[in-house]
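Fold the following for me, if possible:
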Amino acid sequence: MKDANGRPPRVRDAARTRTVILEGAMAEFTAKGFAGARIDAVADRAGVNVRAIYQHFESKAALFDAVLGDSVRRRHERLLSEMVGLIDANGRFAEVVPLFRRVLADSPGWARLMAWKELSEDLDVDVADIYSSADRQALYRREMALFDAARDRGYLPPGLDSDLLLLALTALAAFPWFVRPLTLLVTGHPPESPAFVARWDAFLLALGNALVGGTCGTSAVELAAAVPGGVVAPHLHRELRMLARALDRAGLAGPYGHCSLRADGEQALVTPPHPLRVIGSRDGLVVPLSGPLPAGVLPEVRLDRAVYRARPDVGAICVIETPAGIPADDLPCDDDAALVAHLGTRNVVARPDGTAVVVAETPARALVLAVFSAKESAKESAKESGKESAGDVDWGHRRAERMWEYLTAGDPESGEPV
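You can find the predicted model right below:
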């Protein structure tokens, strides 16, 4: 049977209509918040008319509570399922801490919406008046029971109340999104950025290992490996910029100098292809230590990669103008392998093209060696810079750290030790 226009009759499916309304409302509320959301916009997103919405929900407030309740239920059911898997997988319960973030704070809009709702409740509200209170309490009790089970199996230390642990992990999951401006001020990245999310998850995993007693043996290198490629902690970008500006203030950088830091065992952080004088607030470029160079990275960075691969002790590299009085070494300018072999265990190589390569364990030592190499006496420069041997340099009495503080004094990003 068809209607007057020859189309089949529309099948009424109340359950499906309610589902698409909730999906449309979720999109509208997370985009505009409760105050800015409009019922007609929800109808447009859901592909229904406004009347259909009011057939299921008596008001915008009722729709809002239903959206939150539905999303809370789905998220916590997923959380319960994955928590059971971590309990059954011996030695992996530390992962429950970042799991809370992935499930309960996977969307900045959702996290902020939850914060708005929780803070808008009256201070004297009764449990029965909280949205979806019965359903939520049932879910929370099941999660607390899983924490009890994890404690019984020795995954958690005694003395941690399961209800308070649930509160703590929920807070850790979403707090950076609740206080987005604070997160931006403290870390330099918004909480929704891939860089922050990767660092936060790695931090939560480290916290999880501490929570279960540190028995998982996760080292700093292993935690760094848990961060996706191309993501480097903001403090390394800051140290790279400070090193670059200090080299320029010392008159060593010139228009073509650059510097880099080892980020971890697989990647380095290199100054962008601009004169170091104009680096400003630019982040460094993340470069893998093997494979093709990423777009925007100059070929000269191949040398840095070769040094990092050959010298695990090297954590920072400066390519500067050769200071007066230091004779150039006789080696091909473009042969990275020959330069690395010539470098050996030393800290400085002067190239025939008028540049010198300075390597050291830390940014502070690299800066000090570069500045010392600029002394008028070539003999004194060679001794101080470690051109004879890296072992000849005496780094006692915080020599490098004090020189770093002196040479970076007044830098716009100074104030934290390297």
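
CA atoms for contacts and neighbours, from now on please.
OK.

doesn't Glu118 fall inside a strand?
No. According to DSSP: H, G, I helix; E, B strand; the rest coil, Glu118 belongs to no strand; its state is helix.

Could you give the number of residues near it?
Residues near Glu118, counting by other CA atoms under 10 Å, number 12.

Run through the residues that contact the closest residue to Ala46 other than its chain neighbours.
Nearest in space to Ala46, with sequence neighbours left out and distances taken as CA to CA, 6 or more residues apart in numbering, is Gly24 at 4.6 Å. With contact set as CA atoms under 8 Å, 6 or more residues apart in numbering, Gly24 has these partners: Val42, Ala43, Asp44, Arg45, Ala46.

Ranking by neighbours, what's the top pick from those residues?
Using other CA under 10 Å as the neighbour test, these are led by Val42, with 25 neighbours.

Surely that residue touches Ile21?
Yes. The criterion here is CA atoms under 8 Å, and Val42 meets it with Ile21 at 7.1 Å.

Show me how far stretch 363-380 is from its chain's centre.
Here stretch 363-380 shows a centroid-to-chain-centroid distance of 34 Å under the convention CA atoms, centre = their mean, to the nearest Å.

next one: stretch 116-124
31 Å.

Can you tell me what sits against that stretch?
Stretch 116-124 has contacts (CA under 8 Å, 6+ apart) with Ile130.

now, which of the contacts of Gly24 lie within helices?
Among those, the residues falling in helices (DSSP state H) are Val42, Ala43, Asp44, Arg45, Ala46.

contacting residues around the fourth one?
Right, the one you point to is Arg45. Residues counted as contacts of Arg45 (CA under 8 Å, 6+ apart) are Gly24, Ala25, Ala27, Glu28.

Helices along the stretch 151-300 of the chain, start to end?
Here the stretch 151-300 of the chain has its helices, by DSSP state H, counting those that start in this stretch, at 162-178, 180-187, 194-211, 220-225, 234-249.

nope, the stretch 301-418 of the chain is what I was after
Along the stretch 301-418 of the chain, counting by DSSP H, counting those that start in this stretch, helices occupy 301-310, 336-343, 363-372, 378-385, 399-407.

Of those helices, which is nearest Glu239?
With CA to CA as the measure, helix 363-372 is the member of those nearest Glu239 (7.3 Å).

end-to-end on stretch 88-99?
By CA to CA, to the nearest Å, the extent of stretch 88-99 from end to end equals 15 Å.

Can you mark which positions in it are buried?
Buried positions in stretch 88-99, judged by neighbour count with 16 or more other CA atoms under 10 Å: Arg92, Phe93, Ala94, Glu95, Val96, Val97, Pro98, Leu99.

before we move on, the earlier item: would you mind giving the helices of the stretch 301-418 of the chain as TSV with mean neighbour count added?
Converted to TSV, the helices of the stretch 301-418 of the chain look like this (neighbours: other CA atoms under 10 Å):
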stretch	mean neighbour count
helix 301-310	20
helix 336-343	17
helix 363-372	25
helix 378-385	20
helix 399-407	17
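
Please give the structure of this sequence too, so both can be compared:
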Amino acid sequence: MTQPVPPPKTRTNDPQRTRADIIEVATREFAEKGFAGARIDLIAEAMRTSKRMIYYYFGSKESLYLAVLEDAYGRIRQIESELQLDDLEPVEALRTLVAFTVDYQRANPDFIRLVMNENMLRGVFLAQSKSIQQRNATAIGAVQAVYQRGVTAGVFRPGIDAVDLHMSISALSFFNVANNHTFSLIFKCDLDSPQAIDARRANVVEMVLRYVGV
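Presented below is the predicted three-dimensional model:
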């Protein structure tokens, strides 16, 4: 006897998941080709959907790019907020923050490429985002809190600006990814070996701690 065919399952409509999937694919496209070179049709093809669907959720290429930037900055700031730096002594808290920054940026080269591309655009899209500016303000607040606790405890020297300290940490971490290929070729060194990665992380942490130390 022929068994009855079960009715097809109804596809669940999850706009939030769809938006997240589009942003994930678009991140790779924008990071690889920059804003000018990225193509919405290739993003749609990778999503196995239509350009119309992309525009339905984001309206324009510009809006999608801005959403990608906001997501990229949001992820690093969210993880930073979960480090629980207030539970650590100042030196260990700063050590943890610096090591995290080094590791996160190395593990997320697309983030570095997006930042580089936005700098080439002179920050025109970033300037439109209140959320990115607010999230980065909290990052400075975290650095300031750790640093000030260290000054109060007598383990950090006074007079260092929190924005400058944050910039120094970012610069030392950023270079490892942004200049990886050119630096490796010019100086004939393997910056991607586990030993080189560990050594570079330790050196960056040490440089920052010596800079702020009494």
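
how about JSON lines for the helices of the stretch 151-300 of structure 1, with mean neighbour count and distance to Leu68 of structure 1 added?
Listed next are the helices of the stretch 151-300 of structure 1 as JSON lines, based on neighbours: other CA atoms under 10 Å; distance: least, CA to CA, whole Å:
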{"stretch": "helix 162-178", "mean neighbour count": "18", "distance to Leu68 of structure 1": "15"}
{"stretch": "helix 180-187", "mean neighbour count": "14", "distance to Leu68 of structure 1": "21"}
{"stretch": "helix 194-211", "mean neighbour count": "20", "distance to Leu68 of structure 1": "23"}
{"stretch": "helix 220-225", "mean neighbour count": "14", "distance to Leu68 of structure 1": "34"}
{"stretch": "helix 234-249", "mean neighbour count": "22", "distance to Leu68 of structure 1": "34"}
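
can you list these in a markdown table and add distance to Arg75 of structure 1?
Below are the helices of the stretch 151-300 of structure 1 laid out as a markdown table (distance: least, CA to CA, whole Å):
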| stretch | distance to Arg75 of structure 1 |
| --- | --- |
| helix 162-178 | 12 |
| helix 180-187 | 22 |
| helix 194-211 | 18 |
| helix 220-225 | 26 |
| helix 234-249 | 31 |
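
one step back: ok, of the buried residues of stretch 88-99 of structure 1, which one's closest to Glu143 of structure 1?
Nearest to Glu143 of structure 1 among these: Val96, at 11.3 Å, using CA to CA.

Next up, the contacts around that closest one.
Met83, Leu86, Gly208.

which of those residues map to contacts in structure 2?
Contacts conserved in structure 2 for the contacts of Val96 of structure 1, counting by both residues aligned by TM-score structural alignment, their matches' CA atoms under 8 Å: none.

Next, the mean deviation of the host helix or strand of Phe29 of structure 1 compared to structure 2.
For Phe29 of structure 1, the element it lies in under DSSP states H and E is helix 14-36. Following superposition, helix 14-36 of structure 1 is found to deviate from structure 2 by 2.0 Å on average (mean CA distance after the TM-score superposition for structure 1).

is it true that Ser170 of structure 2 touches Asp103?
No. Using CA under 8 Å, Ser170 of structure 2 is not in contact with Asp103; the gap is 11.4 Å.

ok, Ser132 of structure 1 to Phe64 of structure 1 distance?
With CA to CA as the criterion, Ser132 of structure 1 and Phe64 of structure 1 are 11 Å apart.

In terms of neighbours, single out the busier of these two.
The neighbour comparison of Ser132 of structure 1 against Phe64 (other CA under 10 Å) goes to Phe64, with 22 against 17.

For the more buried one, which residues are in contact?
Ala25, Phe29, Phe34.

was I right about the first one contacting Val67?
Yes. The criterion here is CA under 8 Å, and Ala25 of structure 1 meets it with Val67 at 6.8 Å.

neighbour-wise, which of the two wins?
Neighbours per residue (other CA under 10 Å) separate Ala25 of structure 1 from Val67, with Ala25 holding more: 28 against 20.

and the gap between that one and Ala128 of structure 1?
Separation of Ala25 of structure 1 from Ala128 of structure 1 (CA to CA): 24 Å.

One more: Leu285 of structure 1?
Separation of Leu285 of structure 1 from Ala128 of structure 1 (CA to CA) stands at 54 Å.

and what of Ala61 of structure 1?
According to CA to CA, Ala61 of structure 1 stands 17 Å off from Ala128 of structure 1.

now swap in Asp44 of structure 1 and tell me
Taking CA to CA as the measure, Asp44 of structure 1 and Ala128 of structure 1 are separated by 33 Å.

re earlier: including secondary structure and distance to Arg7 of structure 1, could the buried residues of stretch 88-99 of structure 1 go into JSON lines?
Formatted as JSON lines, these follow (DSSP: H, G, I helix; E, B strand; the rest coil; distance: CA to CA, whole Å):
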{"residue": "Arg92", "secondary structure": "coil", "distance to Arg7 of structure 1": "56"}
{"residue": "Phe93", "secondary structure": "helix", "distance to Arg7 of structure 1": "56"}
{"residue": "Ala94", "secondary structure": "helix", "distance to Arg7 of structure 1": "57"}
{"residue": "Glu95", "secondary structure": "helix", "distance to Arg7 of structure 1": "54"}
{"residue": "Val96", "secondary structure": "helix", "distance to Arg7 of structure 1": "52"}
{"residue": "Val97", "secondary structure": "helix", "distance to Arg7 of structure 1": "53"}
{"residue": "Pro98", "secondary structure": "helix", "distance to Arg7 of structure 1": "51"}
{"residue": "Leu99", "secondary structure": "helix", "distance to Arg7 of structure 1": "48"}
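
export these to JSON lines and tack on distance to Leu367 of structure 1?
Converted to JSON lines, the buried residues of stretch 88-99 of structure 1 look like this (distance: CA to CA, whole Å):
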{"residue": "Arg92", "distance to Leu367 of structure 1": "42"}
{"residue": "Phe93", "distance to Leu367 of structure 1": "43"}
{"residue": "Ala94", "distance to Leu367 of structure 1": "40"}
{"residue": "Glu95", "distance to Leu367 of structure 1": "39"}
{"residue": "Val96", "distance to Leu367 of structure 1": "42"}
{"residue": "Val97", "distance to Leu367 of structure 1": "39"}
{"residue": "Pro98", "distance to Leu367 of structure 1": "38"}
{"residue": "Leu99", "distance to Leu367 of structure 1": "41"}
